Structure formats: C-alpha cells, structure tokens
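K.L.:
Sequence plus the predicted model coming up.
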Amino acid sequence: MIAPDIPQNEKQRMLSLLSLGLLDTEQEDDFDYITKLAAYICKTPVALVTLVDEDRQWFKSKVGMALCETSRDSSFCAHAILTPDEILEIPDATKDVRFIDNPLTKMEDPVIFYAGVPLRTTDGMVMGSLCVIDHKPNKLSKEQRAALITLAKQVERLFELRLVNNQLEQTKASLTKHNTLLKDFAGTVSHDLKMPLANLILTSDILKKKYTEALDESGVNYLGYLKKSSLSMSNYITNILAHYESTAYDREDAHEFMFNDMLEDLVDLLNINFECEFHFPEVNIELRCNRSALDQIFLNLIGNSIKYNDKEHTIIHIDVIEQDNHFEFSIKDNGRGIEEEKLEGIFTLFSTAGHLDKNGEKGHGIGLSTVEKLVHNLGGTISVSSVLGEYTKFTFTVAKS
C-alpha cells in the first residue's frame, strides 16, 4: 500500500474545509439524494460524499457503508484529491500498487472498485470526493462517468450555498451584536442626558418666573428658546429610546379588545385642543393581537396626522378589514400630503419630509421608522400613499395571533 501524498496547498485547503462547517454534522437530505442517485446510476452498492480532513476521511453522506470515517492513510479519496481535474477510477484495487494490502480492501465488504470525482469549492480548493464503490471489479460506462461528474457539480453547489449561508449567519450575528451595543449605548446616553435636560427645563421656568421683570423682551425670549430647545431634545431622546425598544413587542403577547374602544382611549390620551373630526369603523370588531404595540403605532400615526395638518378642520378616517390570517388597518387624513419623491424613504430612520408641524418644529424622522419596526414585529407590512395638498393614507397589516 502507498499512502497518499499531502497536497502542496494543504494549509489553504484545510482552511477552506473548516470554513464549510460540514465536518461531523448530521446527515442532510440534499446530500443524501445525490449519493442515492449516484449509486443508482452507477449500479454500485456504495456511494459516498467524503471530506478529507487532516488525518481522516469523513463521510458527509453515505449509501451502503456502515463506517462514518476511515484513516486518511488508507483513504482512496485522499488519492483522488491529488488530481482535481479528473475522475480517479480504480477498476480492481487488489491489482493496483497503491492499494495492495490496503485495509479497506480486506473488510467484510471490501473496496475493490472505486471511482471518485474531486469536489472543489469556489476558491478551487479540493474538499474530498463524490465516489461510488463496488465489492468486486467494475468499470463505469461513458454515460455513468458523465452523470457522476454532473452529480459532483451539484455537491459543489451545496458547498457554495453552505458558504453563503455561513457568511449570512456571521453577518447576522455581527449586526445583532452591533445593534445590541448601539441600543445599550443609546439607552445609556439617553438616560444620562434626560436628567440634565430636565434640570434645564426646570431652571428656565424658575428664571423666567423670578426674573421676568428684570429682563428685557430679548432676555425673556432667550429663556423661551432655551426651554423650547431642551423640550425638543428631550422628545428626540424619548423617540430614540422608543425606536430601539420597539423590538421588545412580541406578536405572541396577544390580548382581546374592541378596536373602536382602543381608538377612543387613544384620542382621549392625545388631549386634542383644536378642531379635529374622527371617523371610526362602523362596526366595532374584536381584535386579538399585541395591544401595546398597536397603541404605539396608532398614537404615532394619529399624532402625525394632527401635527402636520395644514387645514383649519382636521379630518381623520380610520378603518379595519378582517382577513383570514391578518387584520388590515388604514388611517387617512386631509392634511398637506407628502411629495411623491419623498414617499419611498419615508420609513427610513432619521428621514423626514421636511415639513414643519403646527408648532413650527421639524420632525426628527424617528417615529415612522419605529412604526415600521413595530408592524414587522407583529407579522405585517406597511405602505403609504399621498396626494400633495389633499391627503396622506397609511395602510398596514397585523397577523392574527
């Protein structure tokens, strides 16, 4: 017996093999379908997808073989990876100098005939082979060789998909880690800023009350600007926290409640002090979903419809349609509308339409991004339509719990 040589690029090959993450994993149907088809086409009792590790060959998929692995020194596939561009076919191993006295040829079901197609990754590294084995001398036909090569290409596709999936998992893990760090950072910074801002607001009120008579008009205005800016910054921080905490809402945390009753509670909470007309659904249907999340969504959307309405008389229509698997909600106002070119990015964090609200302040571009996250967490989607000067309409769905 002649032990197989070690490829010159062994170090790089092993790095590629480990990056696949396939060694010592469970059997998978996608690989097993290929080995079963290979055995059937080649009319052999054994078919294997092998991976040549540092000191062993391990079988990712096997048909007709009880062993899970063998030593690399006795491996036929370790010979096959030395000729990456061609099939290694051994008609009779007992007559081949490389395999005479090989332990695999002396088993109860010996490896006598072997044909293996090297399996490569996209970077050209050979991982192992797709091979077929017989317990007696044999030879593949031209058609069988072509079919085995084709099946090997499918195994290589599975390798490629595995690498892509591994990269996506790593990216997802990295994004999750960074998002957690960002959330923690936002929470820490926001907490540290809220108290000084509260002190600024309180101090400006005290100064204004105590020293109004000693200050001229400009001085009083400056104190007003100080309080207004502090309140704006406080609202901004509150919105940032709400955005990062929106993922905490779970669609499975469901409650039963009447939709119109919820809307009436929200309108009372908003404490609207100017003319505003609401049109609720004619039928007060019962919902079962996460009410806290739905409250947050409607508070934001109704609040926007009120704040950015340029009409003397604000009109808001709210409706709901029950479907088989979800509820579809809509809220439409008679406000100023949104420019068509700004609709596409309206849910992007920190993106704004650029309009001032009724108090002459510009939005921070956080609320609608938070709404979109909440809707997605509830298993739904959200869209917007608008005609400038006439209306804006938001339509979103929530999966039934």
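P.N.:
It's in. Residues are numbered from 1 along each chain as shown.
K.L.:
alpha carbons only for contacts and neighbour counts from here, please
P.N.:
Will do.
K.L.:
Strands of the stretch 101-250 of the chain, residue ranges please.
P.N.:
Using DSSP state E, counting those that start in this stretch, the strands of the stretch 101-250 of the chain run over residues 113-120, 126-134.
K.L.:
Same list (those) but as a markdown table, adding mean neighbour count.
P.N.:
Putting these into a markdown table (neighbours: other C-alpha atoms under 10 Å) gives the following:
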| stretch | mean neighbour count |
| --- | --- |
| strand 113-120 | 27 |
| strand 126-134 | 28 |
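K.L.:
Tabulate those in JSON lines, adding columns for distance to Leu151.
P.N.:
Converted to JSON lines, these look like this (distance: least, C-alpha to C-alpha, whole Å):
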{"stretch": "strand 113-120", "distance to Leu151": "9"}
{"stretch": "strand 126-134", "distance to Leu151": "8"}
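K.L.:
Go through those strands and name the closest to Ile316.
P.N.:
Ranking these by distance to Ile316, with C-alpha to C-alpha as the measure, places strand 113-120 first at 62.1 Å.
K.L.:
Give me the packing partners of that closest one, helices and strands only.
P.N.:
Here strand 113-120 is seen to pack against helix 77-80, strand 88-90, strand 126-134, helix 142-211 when contacts are counted using 3 or more C-alpha pairs under 8 Å, 6 or more residues apart in numbering; DSSP states H and E.
K.L.:
ok, structure two:
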Amino acid sequence: MIAPPIPKDEIQRQAAVEKYKLLDTMPEENYDNITSIISSICEAPISLITLVDKDRNFLKSRQGVDLSESPRDISFCGHAIVSEEDIMIVPDAREDERFKDNPLVEGLKAIFYAGVPLVDVNGYKLGTLCVYDHKPRVLTGHQISALKAMAKQVMSLFEERFKTFELDRLGNILKERNDELKDFAGIVSHDLKAPLSNILMISDLLKEDSTSLSSQSIEYLGILKDSTKSMSRYIDGMLQFYRSEELVTENYDNVSYVDLIEDVISMTVMDDSVEVIYIPETDTTLVTNEIALQQILINLFTNAVKYSDKSKTAIDVVLINHSNEYELHIKDNGMGIAPDRIQSIFKLFYIATQEDKNGKPGTGIGLATVARLLEHMNGRIEVSSELGKWTEFKIFLPKKEV
C-alpha cells in the first residue's frame, strides 16, 4: 500500500476546505440526493461525497456505508485529489500497488473505485464525489459523464452555502454598523441639542437688549439664530432617519383613512394659504403601521408646504383601494423637481432644491426617511414632476391582515 502524497499547495487547499464550514456537519438531504442518484446511475453499492481533511477523509454524504470518516493515509480520495486526471478510476484495487493490503480493500471490500475531484473556483481540490463496488468493473461513458456532472453540482451546493454564510456575515456587519450609527445619532442629538438651545436662548436675550448693539451685530445674531435652527433641524432629521425602522413593527393597526389625513393636516398645515383636497365621504379602514405611515405623510405634506412657490398651496390626496395593496397619491402645485434630479431625491443628504420658500436650505434627509420607512413596510414609492408646476408621489403599500 502507498499512502497518498500531500499536495504542494496543501496549506491553501486545507484553507479552502475549511472555508465552506462542512467538516463534521450532519447529513443533508441535498447532498444525500446526489449520492443516491449517482449510486443508481453507476449501479454502485457505495457512493460518497468526501472532504479530504488534515488527517482524515470526512464523508459529508454516504450511501452503502456507516462510516462518517476514515484515515487520510488509507483513503482512495487522497490519491484522487493529487491526480492530474479529471476522474480517477481503479478497476481492481487488489491489482493496484497503491491499494494492495489497504484496510478498505480488506474490510469494506472496496475493489472498484471511481472518483471525481471537487474543484473550487480557485482550482483547489477539496475532496471527491466517488463510487465503490465490491468487484472489478468499468464505467460506461454515460456513467462517467454523470459522475462528472454531479461533482459540479456538489461544488455548486458548496458555493451556494459559502455565499449564504458571506451574506449572513455581511448582514451582521451592516446591522452592527447601523446600530452604531443609530447610537451615534442619539448621542449627537442629546449632546448637541442642549448647547444649540442655549445658543438660541442667548441670541434671543441679546436681541431683546439691542440698545447697546449695532445694526450689524443684530444682523449677525439673526444669522446665528437661523444657523442654529438649521443645525437643530438637521440633527432631528438624522435621528429620525436612523430610528425609522423602530417605527415599523410586526403589529398592524386598523387606521381610519379620514382620521389619518386630518391628523397629518393638523400637524403640517398652519394657515389658510394651504389647502388639502381629499374625498372624506367614504372612509376606508387601512390595515397598516399607523405611526410609520403617518410619518411618511407628514414628510410629504411638510415638503409640499415648504417648497411651494404659489400664493395658494394645493395638496391633492387620492386613495385607491386595490385588492392586494393600497395606492396613495399626494400631488402638490409647488416648485417641481428638475428631470435630472428626480432619480436621486430619495438618497440620503441629496438636496433637489437648494432653498425652500423661506430661503432655508434643506437637509436631504426627509425623503430618504420616507423611502427607508417604505422599505421596512415592504412598500414602494414613485415620483413624477413638472418643473415649476407640480410634483406627485405615489405610495404603494401591501395589504395586511390583523
């Protein structure tokens, strides 16, 4: 008997074996189906999916034997992974000097062997898909082709497993970073809001005692106050954005459409220059996340008011009740959005219009929050606009059952 040689790239090959996290795992149906099929096609009593580990041959799937592993130095597969051929066939192990007196030949009567190496994308041979028989024999061309094809299928399952682990790992990293950002947003909000409030208060006190201040100083105080308010809005927006997913829970509410719109109007419309038009005669009960949907509408209504350049702001709201989803339209007669900017308005920090009707800069957070909330709600949003005339948002929300 000759023990299988160690490949020159053994360190890298072993790392490739371990990256799939298959060693010492339990049997799985997907792999057992393959060994069952290939055993039938090749008319072989034993079929295996093996991984050649440091000092053993681990059997990920097996048909016809009860072993879960065997020593590497007596394994047929150890020879197969160093072979230059794409399939290693041993017609009669008793006549092959590599396997004479091999315990597998004596104990399991492993007389015939055919194994196809499992080769990863980097060319490392991890193990084999193989069949054994208790008598000398050959394989037909059809059986050889099937064995090679099934070996590729095994590697596809390995790669799919690896990609799943990678996606889970990246997902965990993203979650950790998002949690860190949420914590950071909360800390920043807490630590900055207090000094900003102090700045606003001191600015107001100084302006009240303006007798000793020059007109230029008073102007500077106004700029300081406006900048402080802008920073405060920015902080509030960031906190809202990173806490948006907390608004969406697994519990759904029965929400009166009329009450929802009226509540949003009361929070966003402050004077008679804004008119909200909707049809309240036939109320509809929406089954959805009430707080999240309310926040979405508050953002859209607020933008419609802030970015209106008309003496009379009109906001038209239409609800379409489909069989499987709600479709909600919010259309305003404001400044509109330039065609080259409309595809970017839901990106965080992207500002489609430099200033609102009061000359205040936007934060680029509100619409990003809307899109984020809808993503958590498995909904979507579309936008269309004509510059200088109107903008319309269409919200699509799947119906839920309570």
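P.N.:
Structure's in. What do you need? These numbers were taken from a predicted model, which means no experiment stands behind them.
K.L.:
and the helices and strands packed on strand 113-120 of structure 1, which is most packed in?
P.N.:
Looking across these with neighbours counted as mean count of other C-alpha atoms under 10 Å, the highest average goes to strand 126-134: a mean of 28.
K.L.:
Provide the aligned range in structure 2 for that one.
P.N.:
In the comparison with structure 2, strand 126-134 of structure 1 aligns to the range 125-133 (TM-score structural alignment).
K.L.:
That stretch vs structure 1, average distance?
P.N.:
Superposed on structure 1, stretch 125-133 of structure 2 shows a mean distance to its aligned partners of 0.8 Å (mean C-alpha distance after the TM-score superposition for structure 1).
K.L.:
Stretch 155-171 of structure 2 too?
P.N.:
Counting by mean C-alpha distance after the TM-score superposition for structure 1, stretch 155-171 of structure 2 comes out at 3.0 Å.
K.L.:
for Phe31 of structure 1, helix, strand, or coil?
P.N.:
On the three-state scheme (DSSP: H, G, I helix; E, B strand; the rest coil), Phe31 of structure 1 is labelled helix.
K.L.:
excluding its backbone neighbours, what's nearest it?
P.N.:
Among residues not flanking Phe31 of structure 1 along the chain, Ser61 sits closest, at 6.0 Å (C-alpha to C-alpha, 6 or more residues apart in numbering).
K.L.:
Secondary structure of the one you found: a strand, I assume?
P.N.:
Yes: inclusion of Ser61 of structure 1 in a strand is indicated when three-state DSSP is applied.
K.L.:
Could you provide the helices and strands packed on strand 113-120 of structure 1 in TSV, with additional columns for distance to Lys106 of structure 1?
P.N.:
Putting these into TSV (distance: least, C-alpha to C-alpha, whole Å) gives the following:
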stretch	distance to Lys106 of structure 1
helix 77-80	17
strand 88-90	16
strand 126-134	13
helix 142-211	26
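K.L.:
Select, out of these, the one closest to Arg98 of structure 1.
P.N.:
helix 77-80 (9.1 Å).
K.L.:
for that closest one, packing partners?
P.N.:
strand 46-52, strand 113-120, strand 126-134.
K.L.:
Give the other helices and strands that the first one contacts.
P.N.:
Strand 46-52 of structure 1 sits against helix 29-42, strand 56-63, helix 77-80, strand 126-134, with contacts defined as 3+ C-alpha pairs under 8 Å, 6+ apart.
K.L.:
neighbouring contacts of the shortest one?
P.N.:
With contact meaning C-alpha atoms under 8 Å, 6 or more residues apart in numbering, helix 77-80 of structure 1 is reached by 4-5, 50, 52, 57, 72, 87-88, 116-118, 128-129, 131.
K.L.:
after superposition, how close is it to structure 2?
P.N.:
Using mean C-alpha distance after the TM-score superposition for structure 1, helix 77-80 of structure 1 ends up 1.0 Å from its aligned counterpart in structure 2, as a mean over the superposed pairs.
K.L.:
which residues of structure 2 does that helix align to?
P.N.:
Following TM-score structural alignment, the aligned partner range for helix 77-80 of structure 1 in structure 2 is 77-80.
K.L.:
what about the most centrally placed residue in structure 2, distance to Leu293 of structure 2?
P.N.:
Using C-alpha atoms, centre = their mean, the residue of structure 2 that lies closest to the mean C-alpha position is Gly171, 6.3 Å off. Taking C-alpha to C-alpha, to the nearest Å as the measure, Gly171 of structure 2 falls 26 Å from Leu293 of structure 2.
K.L.:
Then Ser75 of structure 2?
P.N.:
Distance of Ser75 of structure 2 to Leu293 of structure 2, computed by C-alpha to C-alpha: 63 Å.
K.L.:
hmm, back to that, and the helices and strands packed on strand 113-120 of structure 1: which comes nearest Leu17 of structure 1?
P.N.:
Closest to Leu17 of structure 1 of those is strand 126-134 (C-alpha to C-alpha; 6.0 Å).
K.L.:
could you say what helices and strands the closest one packs with?
P.N.:
Strand 126-134 of structure 1 makes packing contacts with helix 10-20, helix 29-42, strand 46-52, helix 77-80, strand 113-120, helix 142-211 when contacts are defined by 3+ C-alpha pairs under 8 Å, 6+ apart.
K.L.:
between those, which one is nearest to Leu223 of structure 1?
P.N.:
Set against Leu223 of structure 1 and scored by C-alpha to C-alpha, these come closest in helix 142-211, at 5.8 Å.
K.L.:
Centre of the chain to the closest one, how far?
P.N.:
Average the C-alpha atoms of helix 142-211 of structure 1, do the same for its chain, and the two points are 9 Å apart (C-alpha atoms, centre = their mean, to the nearest Å).
K.L.:
how far off helix 10-20 does that helix point, in degrees?
P.N.:
In this structure, helix 142-211 of structure 1 runs at an angle of 70 degrees to helix 10-20, with axes from the mean of the first three to the mean of the last three C-alpha atoms, to 10 degrees as the basis.
K.L.:
circling back to that earlier point, closest to Gly380 of structure 1 out of the helices and strands packed on strand 113-120 of structure 1?
P.N.:
helix 142-211 (21.4 Å).
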